[in-house]
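K.L.:
Got a predicted structure plus its sequence, pasted below:
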Amino acid sequence: MIFNKHVKKIVKATLVSAAFVALATPATAQTLRGASMFDDNHTFTKTMVKFGDLVEQYYKGDVEFDLRLNGEFGVEKDYVTFLNQGVAIDYTILAPSNMARFAPSIPLMDMPFLFRDLDHWNTVLSSNVMAPLEQELSDKADIVIVGYAGGGTRNLISSKKISNMDELAGHKMRVMGAPIQAQVFNAIGAAPSAISYNEVYNAIQTGVVSGLENEAASIQNLKFYEVAPHITKTAHTITVRPIVFSGKSFRKLPADLQTAIMKAGKEAGAYGRELESREDAIKLKQMADAGQIKVSEFANREKLLVMVKPVQDKFAASIGATELLEAIRNK
């Protein structure tokens, strides 16, 4: 009987001690892993760093960010697979067209000649007009859009000068994998082909293609000017670059951390849009001043807008997004 009382006292003391240890030991921090194809000077990376800082500001618990740079985890098409499967990474910034294999409608965000100008682009992204596409991405790809970055103006980049319709005719160029990209550039007379992003430099160097289309930050960061020094200011796209989170990762997080992520994503997106749209012209000038690029205007750009409209309309109709396209145009 005395032995039993002794055992009970030891168990009680052990439980009390364990409780004090549990209270004194900090909870394990949530670790969220991100990925960027670029270095720490690229606007995507800066935007993701800002996103992490804002989450830490709004979340009262412990959270850590492990952001891997310089394509350590591959390229964007790899990121899409990882996010869909809920492995390797939790968040990144993606071009919508790279998510097309999971959500066929999502490339509408990325469609060339969609936005009239920066004001129109910012008005659209500050509204909820993209909500139907966000829902499709969540349902079909299990990827959650938490904010919208972007703001780079995409132009033609080529190994030889292209400044008019005649020079554009038959121009072999790399485009992103979504069919609408090839359809639009086919409509204006080019010869587009989808090539993996990490193979573009060599493809231009070996003559497989004569160029691509991209924004200034990526031209500078990946040194595309070394093989394609001619920039033609078609301004065919003002980029939409969603800050995205793996749905599988997101659902595992505490509710207050989810709330912090959504709030931080919206604010980081606005930060990224202002940053990239401001830096775009600066980076073009830096490269031009350094003699790395030669910049040309495209003659009769208005004709391109007319040529692509039927393609845009047909694509929107094929994905049941005619009303959405009109809503974007009317913003």
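P.N.:
That came through fine.
K.L.:
Could you use CA atoms for every contact and neighbour count after this?
P.N.:
Will do.
K.L.:
can you give me the strands for the stretch 201-331 of the chain?
P.N.:
All strands of the stretch 201-331 of the chain, identified by DSSP state E, counting those that start in this stretch, fall at 211-214, 230-246, 294-297.
K.L.:
Second structure follows, compare the two:
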Amino acid sequence: MKRREILGAAGGVAVLAMPGIVRAQQPITLNGAVQFNDDHVFTRALVRFEELVKQYYNRPVNFVLHKNSSLGLEKQYFEYMAQGRAVDYGIVSPAHMSTFSRAAPFVDAPFLFRDLAHWNRVLDADLFAPVAQEVERRARVMLIGYAGGGVRNIFANRTASTLAELRGLKVRVQGAPIWSRAFTAVGMSPTVIAYNEVYNAIQNNVIEAGENEAAGVESMRFFEVAPNLLMTEHAITIRPICFAKQVFDRLPRELQEAVRRAGREAGVFGRQAESTEDSQKLDQLERAGRLRRIAFNERPQMLRAVEPVMMTYAREIDAEAIMTRINAITA
């Protein structure tokens, strides 16, 4: 009798000592977050990520994607992932990673790429790998793919087609210091305002303009308060697909492999979709009378004005070698 009790107790201890086995029988649930609705390309890229993970893992895994900023904004998503809670994956602007990596905002800096062909070559060459490694080491957030591809222009409540006409324009920019410094070098008056407050700020004449790609202009309806799109083409977006490292480390090895592979491919999907749809969205908005594109005639002069600022910034954040390699790439 005592022997059976001892064996039974030992068996119970063995089960308790192997919680991973018990948990492994339950489907894993991963929580994502995005600021936008179903139609936005960022949402579609994350849905594609989900589909690919399920395809490559080929075992039960659940995804819950929280849309329309229901869990806050991208800055909060990144903080949650760094803490290993609430959000497991999402798309986040590199500007929100600056607390952990001084070089992170450089990934999405203005005036960095000549055109889409140059942008694609840079991403294919994986020149931002040192930045991704630093973010993972210090923030415990992995950059598993690169979406983006929208060409950013200035939406404004007045027109401007030359540097002289841009002078003094009160424009909202992202929080990373390089954005304010670069736009100041061009002669504008940049200010940092939360993304979800831009519409009201223009409506109430706090600012005159913002800057975004076509998908953002459309989804946030910025054209209602700033119908002039100044075609400065000052940036091409890079939006990393992020994954919480603390969560990743707890996943089965096969699921880890699926996440890495799906992240890369979902990023390519997002880039192709956004770069293809960018001009199409602008065409549709212009035909509907919601905005009008204003040709900007002095882009080369604008780039020359910003070049010293960009080089100084690259030196400050130890990204000079990356910038040199970016400038050396021909397309």
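P.N.:
Okay, I see it. Just so it is clear, the structure is predicted and the values come from calculations on it, not from any experiment.
K.L.:
TM-score of the superposition?
P.N.:
Once superposed, the chains reach a TM-score of 0.92 (TM-score structural alignment, normalised by the length of structure 1), with 320 aligned residues with a Cα RMSD of 2.1 Å.
K.L.:
returning to that earlier point: now tabulate the strands of the stretch 201-331 of structure 1 in JSON lines and tack on mean neighbour count and distance to Ser196 of structure 1.
P.N.:
Supplementary listing: these in JSON lines, determined by neighbours: other Cα atoms under 10 Å; distance: least, Cα to Cα, whole Å:
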{"stretch": "strand 211-214", "mean neighbour count": "26", "distance to Ser196 of structure 1": "11"}
{"stretch": "strand 230-246", "mean neighbour count": "24", "distance to Ser196 of structure 1": "18"}
{"stretch": "strand 294-297", "mean neighbour count": "16", "distance to Ser196 of structure 1": "25"}
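K.L.:
Now those strands in JSON lines, please, with extra columns for distance to Ala316 of structure 1.
P.N.:
Below are the strands of the stretch 201-331 of structure 1 laid out as JSON lines (distance: least, Cα to Cα, whole Å):
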{"stretch": "strand 211-214", "distance to Ala316 of structure 1": "22"}
{"stretch": "strand 230-246", "distance to Ala316 of structure 1": "17"}
{"stretch": "strand 294-297", "distance to Ala316 of structure 1": "29"}
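K.L.:
I'd like to know which of the ones you listed lies nearest to Lys60 of structure 1.
P.N.:
Of all those, strand 230-246 sits nearest to Lys60 of structure 1, with 20.0 Å by Cα to Cα.
K.L.:
which residues of structure 2 does that closest one align to?
P.N.:
Under TM-score structural alignment, strand 230-246 of structure 1 corresponds to residues 228-244 of structure 2.
K.L.:
mean deviation of that stretch from structure 1?
P.N.:
Comparison of stretch 228-244 of structure 2 with structure 1 after fitting gives an average deviation of 0.6 Å (mean Cα distance after the TM-score superposition for structure 1).
K.L.:
separation between Phe63 of structure 2 and Ile154 of structure 2?
P.N.:
Going from Phe63 of structure 2 to Ile154 of structure 2 by Cα to Cα, to the nearest Å gives 36 Å.
K.L.:
quick one: the helices in structure 2?
P.N.:
For structure 2, helices defined by DSSP state H occupy the ranges 2-16, 19-24, 41-57, 74-83, 116-124, 129-139, 163-166, 177-186, 198-203, 214-219, 245-249, 253-287, 299-316, 320-328.
K.L.:
Which of those sits closest to Gly148 of structure 2?
P.N.:
Proximity to Gly148 of structure 2, assessed across these by Cα to Cα, is greatest for helix 253-287 (5.0 Å).
K.L.:
which part of structure 1 lines up with that closest one?
P.N.:
Against structure 1, helix 253-287 of structure 2 falls on residues 255-289 (TM-score structural alignment).
K.L.:
Check the mean deviation of the matching stretch from structure 2.
P.N.:
Mean deviation for stretch 255-289 of structure 1: 0.6 Å (mean Cα distance after the TM-score superposition for structure 1).
K.L.:
buried set for that stretch?
P.N.:
257-258, 260-277, 279-280, 283-285, 287 (16 or more other Cα atoms under 10 Å).
K.L.:
can you give me the offset of it from its chain's centre?
P.N.:
Relative to its parent chain, stretch 255-289 of structure 1 has a centroid offset of 11 Å by Cα atoms, centre = their mean, to the nearest Å.
K.L.:
I figured Ser296 of structure 1 hits Thr234, correct?
P.N.:
No. In this structure, Ser296 of structure 1 is not within contact of Thr234 by Cα atoms under 8 Å, at 9.2 Å.
K.L.:
More neighbours: Phe63 and Ile154 of structure 2, which one.
P.N.:
A side-by-side neighbour count of Phe63 of structure 2 and Ile154, using other Cα atoms under 10 Å, places Ile154 first with 24 against 16.
K.L.:
Return the residue of structure 1 aligned against that one.
P.N.:
Match for Ile154 of structure 2 (TM-score structural alignment): Leu156.
K.L.:
before we move on, what about Thr312 of structure 2?
P.N.:
So, by TM-score structural alignment, Thr312 of structure 2 is matched to Lys314.
K.L.:
Now do the contacts for its match.
P.N.:
Applying Cα atoms under 8 Å, 6 or more residues apart in numbering to Lys314 of structure 1 gives no contacts.
K.L.:
Please determine how far it is located from Gly150 of structure 1.
P.N.:
26 Å.
K.L.:
Same check on Phe298 of structure 1?
P.N.:
23 Å.
K.L.:
Which one of the two is surrounded by more residues?
P.N.:
A side-by-side neighbour count of Phe298 of structure 1 and Gly150, using other Cα under 10 Å, places Gly150 first with 30 against 20.
K.L.:
check contacts around that one.
P.N.:
238-242, 269, 272-273, 276-277.
K.L.:
dump the residue contacts of the match of Ile154 of structure 2.
P.N.:
Contacts of Leu156 of structure 1 (Cα under 8 Å, 6+ apart): 211-214, 231-234.
K.L.:
Excluding covalently adjacent residues, which one is nearest to it?
P.N.:
Glu213 (4.5 Å; Cα to Cα, 6 or more residues apart in numbering).
K.L.:
what about Phe115 of structure 1, how many neighbours?
P.N.:
Quick note: Phe115 of structure 1 (other Cα under 10 Å) scores 22 neighbours.
K.L.:
That one touches Ile238, doesn't it?
P.N.:
Yes. With contact defined as Cα under 8 Å, Phe115 of structure 1 and Ile238 form a contacting pair (6.8 Å).
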